[in-house]
Structure formats: C-alpha cells, structure tokens
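S.K.: Below is the sequence, then the predicted model.
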Amino acid sequence: MSQAPGHSESLSLKLSEVLSDIGVDEKTVLKRRRMLLLKESTYKIKKILTGVNHSTYYFGSQVEGSTTPGLKSDLDILLSRDDMNVIQDWSMWQPGVKNLLMVNDETTSPGYCLLQLLKADEPSPCTCNYHRTHEDLLADGRGRTLMKNIVKPKNGSVVNGPATTYPGKNNSSAFDKVVACQCKSWPKEAQLWLSQQGIGGWPTDEVRRYCETTGCFVVPVGSKQGRNKQLEWRISTSRAERCLMFSLNITQIRCYILMKMILKTFISPQCEAAISSFMCKTVLFHCIHTTHLNQWQEHNLLACLKYCLLSLQDCVRQLNCPHFIIPENNLMAGRISYPVQQQLLAILKSIIQCEIWALIDIPIDDLGMRLQQKMNRLPVYPCGCYYHSSADMSSKALGFFIYDFFYSVRLTYSIIIRLARTCRMVPFLLLNSISILVKIYSSSECDTPQKSVCKLLTRQVCSSLGSVMASTDIDASSSISHMALAWFSAGLNSDVSSSRLKLASALYCAGETEKTEYVLGIVEEKFDLDVVTPVCACCDSLKTIKPRFVSKCKTGNEELIKDIAAFCVVFMRCEINSVPKELRYEMFRSTQEDLLERNEKDNWMDCAVVDSLPYLYFLQYKTYKHLQRGADQQRALLNLATTIDTDKNLNHRETALNLLGQCLEQENRYDAALCCYTKSRNIRTRNNAANYHICKLLSTF
C-alpha cells in the first residue's frame, strides 16, 4: 500500500474530520468500550454472588466501538455454559461434570468440530444410550455419542444461524444472543497463528500472548458445505478477535466503519448476505498484518480504504476469505454463487474506481453530505444540521450506554437485596455480600472494570446494612448507633440521593429532625433537576433522556453515578423502623388475591420502594412540619405534587401518589387525597396500598 498523494491526503483528512463529527473519535470509541466492559463485569459479579451456571460476554461492533448511530449495529451477547467442560485432549477431563471432547476427522469442515460426550466418572467415551432419552444427543455410525447444534427460538425472538435475535426496546439496540460452550485451551487449528507476526509488528507479542489465554468457544452452527450440519460446531475465537480490535488505532477503526457503510449502501441491497461485516473485519485484519503500521494514519485513510476494498475484491474473485486466526476456514465457502460473484466484482470495481465519489453517495449519518460540505461543494447551512445531528445522536447513544450500565449495577444490587430479605439473618447476608465484593476487588484476577463495579455495589450494600442496623437500634432505644452511622457513611456516594435519603429517613424516625433537615438539604443541593435521572431496577423503562444528562456523560464514565443518577429508595421489611409510617403501608400492599397476580418481575413488591425525588420532598414535608416551618412545609408539598405531575421518568408514581394523598389527609384535604389514591389505583390496580388508603379514608367519612 503506497502513501497517498497530496490531493488524496487532503481528502483523507476531510474524511477523517467527518467521521470524527459523527462520533468516530478515540474518546467516543474508548467510552463505548469501557461502558460495555463495565456492564459485562456486572454479570461476572452477579455470577459469583448467585452461582448461575453461565458467563456473559459482549462482542461485535458495539463493544469494539466500531459503529455509528446510522449503522444501527446489533449488540452481540454470548452466554457461555459453565456446566459443560469442553476439552481438546484427555488431560483436561474433569470428574463429575459433563465433559465434551472436540473431535476433528475427515467429515468436519476446517474451523469446525464435533462434540463427543464423555463419561462423568472416568476419561473415556460415553457408550451408554443417552441419545435415546436426550433430544440434543445423537449416536453416529462409529458409536460416538455426539452433541447436536440445536438452537431453539424464545418468545419474541428469531433464530439467525447460531444466534437468537431479539428486537430493541426502550431505546436499546437489538441484540443477538448466542449460547455457546467454552474451551479453556487455545484451539489446535490456531497454534501456527501464535508465531506469525505481521510486517509492521502487528499483532504484538503481548497481544498474541494474551490471545492464547482466551481459549475458544464452540458455537452451535454447522458449515454451509459440511457433511454433518446438524452435528458440527464452529470454533470461535471471539475473545481474541475482540482483543485485536482493541489494539487498532482510530484510522483502522474508521476504515472498518467505512467498509461497513459501503457494504450497507451499495452491496447488501443487491447481494444480501453474500458479504458480512465479519468478512470486512477479517479483510481489515489481513491488510493490517501485511502492511507497515505507519501507513495507517489519518492523512492516508483513502489509500487504506482502497487497499482493503482491493483485498476484498481479491477474496471475492477467488471465493476465499480465510479466517484471520484459523485460515483453513474459508468464510465465503458455500455463500456466493457464480452470478452473485460477478455482480459483487462489478460493484466493487465501480466503487474502487470512483474512490471518493462513491462515499458521497452514502446516506448513513449524512456521510456524503458532510463530506461535500468539507470539500466546499455544498453551502454550509446556518443551522449546521449536517455537522451536528449525527454527533448529537452519537452522544445520545453514549448517554444510553451509561444509563444502561447504571441500571445493570442497580439490578445486581436488587438481586443481593432479594437474597437478603429471604434470609432470617439479613445483616449477616449483607455483610457476607460486602465480604465477597471486597474479596473480588482484592483478587489478582480482578481487572479494572470489575474493581469499579465492586466499589459501586459495595456502597449500596453498605447503605442498606446501615439502615437495617438503624432499624434495630431505633426499635431498641429510639437512637442510631455509631456502627449503623459508619455503614451509612460508607455508602453515601452510591448515587446522588438514595443512600442519603435512607440516612435521612432513619434520622427522622429516630427523632433527629435537625440532622434530617441537614441531610435533606445536601440531597436537594446535589439534585440538579436538569441533569439527574431516575434509575430503577424494578422497571426497565426510560421514557426520556435529559439533554444535560447526555452532556454530563461526555465528561466522565462510571464515576458520574454519584452526580447524575438517582436510584429509587428501597426498604426491606427488616428496615421498617427506619421508615416513616406513611411509607410502611407499601411493604404490605398485597392481599392474598393480589399475590396471585404477581410475576417473577414483581419480587420488589414486598419492599417499600419510592423514587428519590418524591421521597426527598415527602421527607422535607414531614421534617418541616415537626420543625413548625409552615412555609417550607407547603413548598415541599407543592414540589411533591409538581414532581408527580411533570416527571415522566418516575417509576413508582403510584407510591408517590399514595404519599401525597396521606400528606393531603394531614392537611384535612380529603377530597384531594381521595383523588390521589384513585390516580394511584388507576396506575396499578392490584398490589397497591392505595386500595387500603381508599377504604380507610372512606371509613373516616
């Protein structure tokens, strides 16, 4: 690949600017990666805390940062079954688990294998008749018991090869979920790759050494040309490939994104499924491997893109796109007929000859229009729509990534609480959870994302432990012990508000109204209404995302949780003495009939759960009433009513209405209180304390 001449250099720099404008810059790419790796870490910690038998990994464009809003890339999720021990040689056999031996013979395609079931009590082939009672097993002509590669669709999903595809919802991307089995050793077919370094020293020795430790997965899909399509499993080196993508510079990432835009604009509409984005990635890897790294620079972007397209053209001409790590696996085998091949060659030839002019026809993220503006071939619109619209979309997407991570952290915390409240010794279980999190954090195997997640989770559990202890203290002596206050203190920065509100709630119940007012004042000061967004694990919906929340997301990563996220406030029944009487009703919201109407997502209903902002105003109302500050009391009441009416992101509006109704009762405004309870009941007919409040209020009439 030669260096670009002067004119091409200028156009390359303009093209690089355009891609930066739509969010393909180093900062955005790194932020995308970090947020998804952090979310992946929540699953690792959840697995340790709950003992689930699978591991979760994120792969593909979203976690690589190799996408834009206009590409609308799916999120690729791989669930690795931990109840399977996939081995390549007998020394890896383990007693008491389901052992599967990777088998290659004359019937298997390159890059694929069969999975042979082994005995659980000794390292030898399974010769029993399991296959007669297990639909996922089959005995072949050689007497081997082999695992079938069956993929069953789930509700609301579509099977797409080895993946189950789920549509996106609530502003999240669609996602492909693959259930696979992991082999801890590097595939034998890829041994040679470990010793091959490219012309420019890529991949580096360090990267290749790391890749070797990632092992491989076996994915339930057979080769298109295989003899045993029902029995073949594809050998996947997804973790190594993700590492390779993380080692690329921004020009290489941009080149890959441009290839995907060309694929989506010019190739897929005419030759659907003939060429995949994974083929484009593979071609990119080969191109980087065979060139000097100093050629992959911003001013040379067009020359790099042309080199990649020429390489892709070569692959189509030969009908051979060798897998980068397992080159015997031809990714194009059986996918492209002769007429489609000729059509592809014609399309690629036209694009290569047109060079920059083909890019002008790309509508994705307004790439073509933006590029023409950079080349001074279009007037710059005063509104700057082409310069900013996609960049704003990219920022908004990052905002959702960060929100989604906050949601995942809260969901993991809610699992800890669910386990705790079913235990007789709640403080012991919470202490044990903290101990486990500290142990994970201190482990030599714990990476930076896991350490961050451990810190965020520990703060929330500390706050709950403080509240449980405070409840016991208040019941015994109407005061809060130094130990409980110490646990509260350890959890104060879990988010903007929830932990401080739990402390304020306990202080109020202990009669410490001046201290309560002080804590509530801090919460109100920190709670920027234009920025702070509610995050609740009881519901998975975010109706609107605030523009200033998005802007704040540009300034940091997970540490922003203490400045821009407001978790709902959760009280278990064992915290009842730390809760004002008005909120205690929520712990007993369900009749026996109501319990029959619940599903597994309603496990939070045995707790008192309220959104942070309404609870702040409710506690202020109660505190100012005790302090006999009537004007402040009425201001808090007005703020509570206004928040319920205007905040679209409240997840427990019915609970807030129940609190408002009881405040109005205390104001002797019974008709208004009844109206609140009725509105609450309209939101949730069953499992709602409003039913009790309505009956109680009518009886007083």
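M.R.: Perfect, thanks for sending it. Owing to the predicted nature of the structure, the values given are computational and were not obtained by experimental measurement. Numbers count the residues shown, from 1 in each chain.
S.K.: contacts, neighbours, all on C-alpha from now
M.R.: Noted.
S.K.: Next up, the contacts around residue 44.
M.R.: 55-56 (CA atoms under 8 Å, 6 or more residues apart in numbering).
S.K.: Now with 7 Å, please.
M.R.: For residue 44, the contact set (CA atoms under 7 Å, 6 or more residues apart in numbering) comprises residue 55.
S.K.: try residue 408
M.R.: Taking CA under 7 Å, 6+ apart as the contact definition, residue 408 lies against 39, 42.
S.K.: Check which element follows whatever helix or strand it lives in along the chain.
M.R.: Remark: residue 408 resides in helix 385-421, with elements defined by DSSP states H and E. Once helix 385-421 ends, the next helix or strand along the chain (criterion: DSSP H and E) is helix 426-442.
S.K.: From residue 449, how far out is the residue nearest to residue 446 when sequence neighbours are not counted?
M.R.: Leaving aside its chain neighbours, residue 446 sits nearest to residue 440 (6.4 Å; criterion: CA to CA, 6 or more residues apart in numbering). Going from residue 440 to residue 449 by CA to CA, to the nearest Å gives 12 Å.
S.K.: Same check on residue 218?
M.R.: Separation of residue 218 from residue 449 (CA to CA): 26 Å.
S.K.: In terms of neighbours, single out the busier of these two.
M.R.: residue 218 (25 against 18; other CA atoms under 10 Å).
S.K.: Go ahead and list the helix or strand containing the spatially closest residue to the more buried one that is not a sequence neighbour.
M.R.: Counting by CA to CA, 6+ apart, residue 218 lies nearest to residue 235, which is 4.8 Å off, once chain neighbours are set aside. Using DSSP H and E, residue 235 sits within strand 233-236.
S.K.: helix or strand right after that strand?
M.R.: With elements assigned by DSSP H and E, the helix or strand that comes after strand 233-236 is helix 238-246.
S.K.: what's that next one packed up against?
M.R.: Here helix 238-246 touches helix 61-64, going by 3 or more CA pairs under 7 Å, 6 or more residues apart in numbering; DSSP states H and E.
S.K.: same thing but at 10 Å, please
M.R.: With contacts taken as 3 or more CA pairs under 10 Å, 6 or more residues apart in numbering; DSSP states H and E, helix 238-246 sits against helix 26-50, strand 54-59, helix 61-64, helix 205-213, strand 216-219, helix 250-262, helix 277-289.
S.K.: Use this one as the comparison:
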Amino acid sequence: MENSSLTGQTNVFQLTDEEMKKISEILSNSMFFTMTCSSKTEAQMCSILLLEFLYFSRYKQTVQRFFGGSAAEGTNIKTSDIDKMIVGPNIYVCSDPGEGKMVRGHVFLVDSSDCSQGHVKLVLLKTDKTIPTIFDDHGKTLNDMLEQKQDGKFLLSNEKVVSFWINFLQKRETSTGPPRTSRHGPCATAKNTDPQGYVKRKIGDVIEQDFAHGIPYCSQTSEGKDWLRDRENFKWPSKKVVAKIKSLSCHAVAVGDKMSKHSDVEWRISYLLWERELVWSFNDIQLQGYVLLKVLLNKYIDPVAPEELSSYHMKTIVFWESENTIDNCWHPKYLLQFVRNCLLRLKCCILSCTLKHFIDRGKNLLLWRLQDPEVKDAIRNVIEEIIQNIITYLMQCVEGIDLNATWVESDGNVEEFLRKCRLDHDPRITYDFRESREPLRLFHFGRSSSLNVNVETVPADFSTLARYIESFEENDRYITDVHASIKNPVKKIIHIRSAIILAKQMLFAKQFSNEKFQKLINFMNENSDLDAISGKLYVATCFVAFKKPDKAFEVMKKIYAASEKYDTLIYAGLCSDCKSMRVSGETLIQERGLPRCSLSKTRNLSIFHDVIFANGDLPILPDALKFECFVDRVFLVHPSVYLFYLKVLCSKSTEKKNNISLLERAVHECDATLHTYRHFNILGYCYFEHGDYEEAFNCYRISFSRTVDNGRPNAAIYLLPILVYNILQKQRFDSDSEIIYQR
C-alpha cells in the first residue's frame, strides 16, 4: 500500500474533540479553495445545464445529452473521466401496457422476470415505421437492434445498441483524429488526447468519455415512487430537491447483469438525473467528504484491490451517511468526523458484502464483488489503517496545499500545526476564510461560463447560433435553475459571435453602408457587458478590422473607465496564473491570488474572461492572431495581452515603442501557463513589425521552448520563416541581423 509507513502519524484517540475540530477546519478550508465547494458545484451545475440545453437546441430538440459523474458534479479528481448519456427521440419504456399504448412512438414493456434487482428486459410493445429513431439517422433501424426469442417476443439487445455507438464513435473526427473506442459496462468509451488542455489542464492527457444510451421511462419506476414517498421521514434531501427530482425521468441503460444467462438483452435502471440532483444539493462538507473518499479510493484502496470498488460506491456511502446526519453537523469542524463515519459505514458494507442502492433499496451494489477473501481482507485492512490514522491520510489527499508536511514538522502537536499553518500557508485557510468566500464564488461562476460553455459556442456557424438565440427566447423555462450571472454572459457571447460572423460577411462584400456598420457596432455594444473587458475587446477588434483605429482607441478608453469603478477585477480564464487585476489609469496590474472582500463589498468586484476566437475568424483578426488560426480550432488570449496588442496596432509610430513595452510586461505577467507561447508570438510579431528583429527572434525562441515538450502546434513555425525571409531581403546585413540569421 502506498505510504504504508507514514511519518507524523497520530492516532485520533490521542487528540481531544476540540483539537480534532481545529484540524478539521483547516482541512475543510484548504479543500474549499483548492478542490471542491458548493459554489463550484453550483457553477458546474449551471454550465452543464446550459451545455445540455444548447446541445438539445443544436439537434433541433430531438436528441438529448446528459452529463453524469464528476463532470456534472464538479467533484473531479485527476483520474476522473467524462460520463454522458445520449437519449434519442421516440423510444420509451413503460411498466404498464395500457400506459404504453397512450404514448406516440416506439414503446418497450419492462419485463423483470428472471432478472436481478435493478435490471430488466425490454420487450417490444409497439412500433411505428413512420416514426424515425436515432438509429435511422445513422444507417440502421430499430429492427436492427432487436433480437427475437423462442417465444416470438422481440427484445432490445444491449449488445447491438452499444456496438452501434462504438461504430458511431469510431467515425467521429476530432482535432486529434478518430478516438480509440471500446466497451465499458453500459457505455461505448472513446479515448483521445486533450490537445489544448481545456479539459485536463495538461496538454496530451487522455480524455476518456463514456457514452451510455438511455431510454426514458414513461413514468416513475415503482422503486423510485417508494423512495420519493419515504422522503417525508428525512431532512435530507430537502423538500425542494425532492420536488425537483419528481419532475425528472428515470432511464434504462444498455447493460445487463454479467452473471445472468441472458445478459445481452438486459438493461439496467438508471437514476442518473436524480442522483446528480442529489449531489448538486450537497453542502461543502458533503462535497469535501465525497472527494476525500474518491481520493482515498484512488491512492490507497485501488492499488491493493483494483476494480473492486468505484467512486459510485463512495457516492452511495455519502448519500446514506447524509440521510442520517443532523443539520448542525454540517460545519467545517466536523469534516473529519463525517469522513470517519463514512469509512466506518464502508467497512461494515465490506464485511457484509452489502451496499444498498440509495434509491432502489432492493439492489445490492456489492453483488458479485469481493468474492476473493484475501482481497476483501486487504480492503478492510486499508480502511482500518486509514481510520486509525485519518488525519495523516486525509492531509495527503488535499491538493494545492501541503498540509501533510506541516503536520509532520509539528510532530502531531495541534497548536504547533495551527501556528505553522498561519505562518506558512495561504491566510485564507485560517483567519481570512469568510472574506475570500464570495470572490471564490464569483471566480467559479465566471470560469464555468467562459470555459465550459463559451469554448464550445465559439466555433458554431450562423445557423446554429440562430437556433441558440431562438431557444433562449422560446424555451428559457427549461433552464430556470441556471443562475443569471452564468446564463446572461452566455447569451451575450452568442450574440457577439453572430455579430462577428456578420462583420466577416461585410468585409468579404467590401461594400456596405456606414449605417449598416453602425447597426452592427451598436448590437455588439449592447452585448459587450458580458464581462469587464473581453466583451468590449470584440468591439475593438471589429473597428481594427474595418480600419478605424481611433474608434478602437475609444473602446479601450471605455474599458479603463468602466474598470476603474471596481476595486478588483477577478480573472476567470486559463491564460494566466494571476486570478485578479487592478486598473489604475491606463495601467493593468495583475495579482496572484483572489482578493479578500466582505460580502457587503462584493459590488466592487467584477469578472473578466479570456478573449476566445475560432479559426474561422481569420478575416477579422489582426495580423498576429491570423497565424494562430492555422494551428488551433479555438484559441484563448489573455485580455490584458490582447488589449495592449490592439493599442500597439492603433497607436502612432511615436507611441508604439512604449505600448510594446506595456505589452511585454503583460506577456511576462501571464508566463508559465499553457497559453504563454501564443502571447510571445504576439509580442514577437509586434517587434517584427517595429523592425526589432533580434527581440522578435527571442520571442519566437521562447515560444518554441514552451511547446517543445508537449508537441503542441505552434504558429511560430510560420512566423519564424517570415522573420528570416525579411532578414534575407535586407540589402546589407548589420551585425545583429547576421547573428539572427546564423542562429
């Protein structure tokens, strides 16, 4: 087992209750800022609901895509994959033949005979060849998915359905080529690399996506009805959450009981939408306990017993423990106790080989697992050791703050540990916690809209954007749970993207009236308040493209004027490690951490995002960014870098050198991120245009050094030959030019 001989071990029974509570608060506060909290999950919920809404709109309100697991919950750890359930139109499952006959479409009747709890067979009740299904759209029919049994009944085959999806995924083209596909339980799994680091935050890491095919029930399952009825006896989940769950569908997904003799035609009942609603209702302590259990599983249990337990088991343990935890225990000082209680419950489940499904309480999630007594004992021993030394183990699970080293240096002395935390770590985890809570919430909300949603929206064509706009106007009731601070910026970026496409069309036409152009600018201005900076930079981009530098300068002055009314701007992008910025005059000063701010002063904070462009934007982009279109489908630029680049373009020759210096400072402030190289390309191009070939070369050299390890395509491969060509065109080489050429 990893770290079996831990230093700094302190048995929990050696500490007083008060000492345990103090350590627990530090642990909880640290996780709040580095791993998980309810505001992060709420922001993730909003962005996931928006992504699903836009997907539904994109496919003309026929095909639905639902996210599950950590991708939906905001509880992801380094090993997390992405779970998606695809629900096609016109196919349904029902438990009552009379109910099924009232439904328009293809209907399957549930048959649970000779099936283990939670699994069913789907017998064709009625079909209509005139009503298309998702299979018809991709070269198959519903009949191709059926299997006829000896009694003449037609059953829906999970094997055939999953094979259909694997074949479908193999034909998909991504930026890194067709994905590697396989079957994983009810899912068709697709694996490809993350070429831009938007998902894994690391170039080249494998993105694993599990696609399950779900068929909705016409009404709630009998087990679901029983569970909802029993909720009256418990405080968690709240009545509001239960009411929401009542409105959500259950689904049958394509996987049978592996021990069944007819596994190929069995389907598992899924409560994905119900369960993610439960996680979305978690408070900070529930979320932190759940994430800690997942990390413990990954670091300590999986190495001794791979594939025996899963994060779904950990989630179920948290569900059960939450149902039995009283309200006044949801406080940071009780996090250690909550995790310990979850581990004790898990240990009992391991010993009895029984973990009941939280909703379908007749289903045992440990059925057919833990069959090897040695493996079972190994898991139990790991859990017992973690319980006995829970402080040391949990401190090693926290990311971003090395609490364990501080604990070891303190020799298990709690007061010394607290003193060292105050001296050596971020003050937010000790005495500044409350003042940092609201800025962090704003950060999570800003990041969810700018990355999760906008990156997917930017490459959309005009007709797709029009469908998005129409859906917001006509079907906004479907996303009432989405917070306005996320929904409104997404609406505005969709309008901005539409305007950019119209601007490109006007540039191609080369003939347009000033009145038409002004209408376009007015429309962009109306939507440019999507954040503090980037929205206005899209407007300035249009002015530069239409050769109106004075107008672009006016927009930039408005950015400074509007931003100065805020104490701090919170940066919610990926292009800098600095998370905030102050505006003073025409100077932008980036700062590392989030600001501290009491709740009464949150009006003095505002969000700003990265500027996001697509390769199709090439006609409207300034020269340095045109080259980026050749290597990336979508790319990000830090607003500070882009603003100063536009200033360089629009300034008079006497002011260019000073503005290039300001741009250089902004580039260096953003250094050491995945997007640094692009900023150096922009700076290098400005030096090239200014005739400073030595500095241009140095910038391109630095840019290459940032991508050589991860193999990421780099526009410097185009920029450097242009630089060399211009050097060669000189009639006489001065010493600097000759040195560059020799390099």
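M.R.: Thanks, I have the structure now. It should be emphasised that the depicted structure is a prediction, and the values quoted were computed from it without experimental measurement.
S.K.: How close are the two chains, by TM-score?
M.R.: TM-score of the superposed chains, computed with TM-score structural alignment, normalised by the length of structure 1, equals 0.72; 643 aligned residues with a CA RMSD of 5.5 Å.
S.K.: before we move on, back to that, contacts only, for the residue nearest to residue 446 of structure 1.
M.R.: Contact analysis of residue 440 of structure 1 by CA atoms under 10 Å, 6 or more residues apart in numbering lists 45, 48, 434, 446-447, 450-451, 454.
S.K.: how close does it sit to residue 465 of structure 1?
M.R.: 19 Å.
S.K.: What of residue 595 of structure 1?
M.R.: According to CA to CA, residue 595 of structure 1 and residue 465 of structure 1 sit 28 Å apart.
S.K.: Which of those two has more residues huddled nearby?
M.R.: The residue with more neighbours, out of residue 595 of structure 1 and residue 465, is residue 465; 25 against 14, by other CA under 10 Å.
S.K.: Would you confirm that the more buried one contacts residue 416?
M.R.: No: contact status for residue 465 of structure 1 versus residue 416: not in contact, 11.6 Å apart, counting by CA atoms under 10 Å.
S.K.: shared neighbours, the two?
M.R.: With CA under 10 Å, 6+ apart as the test, residue 465 of structure 1 and residue 416 both reach 429-430.
S.K.: ok so, going back, please, a ChimeraX command that selects the buried ones among the contacts of residue 440 of structure 1?
M.R.: Typed into ChimeraX, the line below selects the buried ones among the contacts of residue 440 of structure 1, using 16 or more other CA atoms under 10 Å:
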select :45,434,450,451,454
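S.K.: What is the most widely separated pair among the contacts of residue 440 of structure 1?
M.R.: Maximum pairwise distance in these, criterion CA to CA, is 18.2 Å, between 434 and 447.
S.K.: and after the helix or strand hosting residue 558 of structure 2, which helix or strand comes next?
M.R.: For residue 558 of structure 2, the host element (DSSP H and E) is helix 549-563. Towards the C-terminus, the helix or strand next in line after helix 549-563 of structure 2, according to DSSP H and E, is strand 568-571.
S.K.: Can you list the buried residues in that next one?
M.R.: Across strand 568-571 of structure 2, burial judged by 16+ other CA under 10 Å covers 568-571.
S.K.: Reformat these as JSON lines; add distance to residue 243 of structure 2.
M.R.: Listed next are the buried residues of strand 568-571 of structure 2 as JSON lines, based on distance: CA to CA, whole Å:
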{"residue": "568", "distance to residue 243 of structure 2": "40"}
{"residue": "569", "distance to residue 243 of structure 2": "38"}
{"residue": "570", "distance to residue 243 of structure 2": "35"}
{"residue": "571", "distance to residue 243 of structure 2": "36"}
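S.K.: can you count the residues close to residue 381 of structure 2?
M.R.: Around residue 381 of structure 2 there are 14 residues (other CA under 10 Å).
S.K.: So it, which state does it fall into?
M.R.: Look at residue 381 of structure 2: counting by DSSP: H, G, I helix; E, B strand; the rest coil, its state is helix.
S.K.: now do residue 108 of structure 2
M.R.: strand.
S.K.: Next, the contact list for it, please.
M.R.: So residue 108 of structure 2 contacts 91-97, 100, 121-127, 154-156, 215, 217 (CA under 10 Å, 6+ apart).
S.K.: residue in structure 1 matching it?
M.R.: Using TM-score structural alignment, the partner of residue 108 of structure 2 in structure 1 is residue 101.
S.K.: Run the chain-centre distance for stretch 145-162 of structure 2.
M.R.: Between the centre of stretch 145-162 of structure 2 and the centre of its host chain there is 37 Å, according to CA atoms, centre = their mean, to the nearest Å.
S.K.: Three-state assignment for residue 79 of structure 1, please.
M.R.: Classification of residue 79 of structure 1 by three-state DSSP places it in strand.
S.K.: Please pull up the equivalent of it in structure 2.
M.R.: Matched to structure 2 by TM-score structural alignment, residue 79 of structure 1 sits across from residue 85.
S.K.: Quick check: its match touching residue 66?
M.R.: Yes: the pair residue 85 of structure 2 / residue 66 is scored as a contact, 5.0 Å apart, by CA under 10 Å.
S.K.: residues shared between the contacts of the two?
M.R.: With contacts taken as CA under 10 Å, 6+ apart, the residues that reach both residue 85 of structure 2 and residue 66 are 211-212, 214, 272.
S.K.: Cross-reference these with the strands and report the matches.
M.R.: In strands, defined here by DSSP state E, the members of these are 211-212, 214.
S.K.: Redo these as TSV? Include distance to residue 551 of structure 2 and neighbour count.
M.R.: Listed next are those as TSV, based on distance: CA to CA, whole Å; neighbours: other CA atoms under 10 Å:
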residue	distance to residue 551 of structure 2	neighbour count
211	48	25
212	51	26
214	53	27
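S.K.: Pick the one among these closest to residue 448 of structure 2.
M.R.: Nearest to residue 448 of structure 2 among these: residue 211, at 22.4 Å, using CA to CA.
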